[in-house]
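[1] next one to model:
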Amino acid sequence: MDEEKAQAYADLASKMMELHASIALLAQNVDKMARTDEEVTSMTRIFHGVYVGNNGGSRSVDVAKLALD
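    This next block holds a predicted model:
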């Protein structure tokens, strides 16, 4: 019975290590997403300031055409 308990604890420890690694990877991915979101927000503000703000918002900008230039 003691050997069974020892094996059960070893299996549990192994699963906990896997869980810990998965959580650490998830935290890294969340951090990357937050940085990407921050960069996209910054670029959007610049875009609006350059292409929309200078026209007073009265002229529409063809984003697809800008991407090709």
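
[2] going forward, measure contacts and count neighbours with C-alpha atoms only.
    Fine.

[3] next secondary structure element downstream of the longest helix belonging to the chain?
    Taking DSSP state H as the criterion, the chain has its longest helix at helix 2-47. Sequence order places helix 63-68 as the next helix or strand after helix 2-47, per DSSP states H and E.

[4] for the comparison step, fold the sequence that follows:
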Amino acid sequence: MKTILIWSIIQFIFLTGTTMLFINGHQDLAGNFYDIFTAQFIIFAGHVLHFLLKKEKTRLTDTDKK
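    As a prediction, the model looks like this:
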């Protein structure tokens, strides 16, 4: 769960940084940050999905043992 919190903070920083750069007229730099943000978001979504599936598998396995 700690990992998801850290990833969320990183995502927020990149998204905020990209928005600020774009507003201030640095579209080229903002585009580069946006590419990084997109890649990190895909990795983050995969990590969350893996966490949820692992948690669900554990819940189903624990139910079968009862």
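
[5] how about the residue most central in space within structure 2, nearest residue that isn't a chain neighbour?
    Centroid-nearest residue in structure 2, with CA atoms, centre = their mean: residue 44, separated by 3.2 Å. Spatial nearest neighbour of residue 44 of structure 2, excluding adjacent residues (CA to CA, 6 or more residues apart in numbering): residue 7 at 6.6 Å.

[6] the one you found and residue 45 touch, don't they?
    No - at 9.9 Å, residue 7 of structure 2 does not count as touching residue 45 under the criterion of CA atoms under 8 Å.

[7] which one of these two has more residues nearby?
    A count of neighbours by other CA atoms under 10 Å puts residue 7 above the other of residue 7 of structure 2 and residue 45, at 18 against 13.

[8] quick one: map residue 51 of structure 2 onto structure 1.
    Correspondence of residue 51 of structure 2 to structure 1, assessed by TM-score structural alignment: residue 36.

[9] distance of that match relative to residue 30 of structure 1?
    Residue 36 of structure 1 sits 10 Å away from residue 30 of structure 1 when distances are taken as CA to CA, to the nearest Å.

[10] related to what we said a few turns ago, helices or strands next to the longest helix of structure 1 in the packing?
    Taking 3 or more CA pairs under 8 Å, 6 or more residues apart in numbering; DSSP states H and E as the contact definition, helix 2-47 of structure 1 has no neighbouring helices or strands.

[11] to which residue of structure 1 is residue 30 of structure 2 aligned?
    Using TM-score structural alignment, residue 30 of structure 2 pairs with residue 15 in structure 1.
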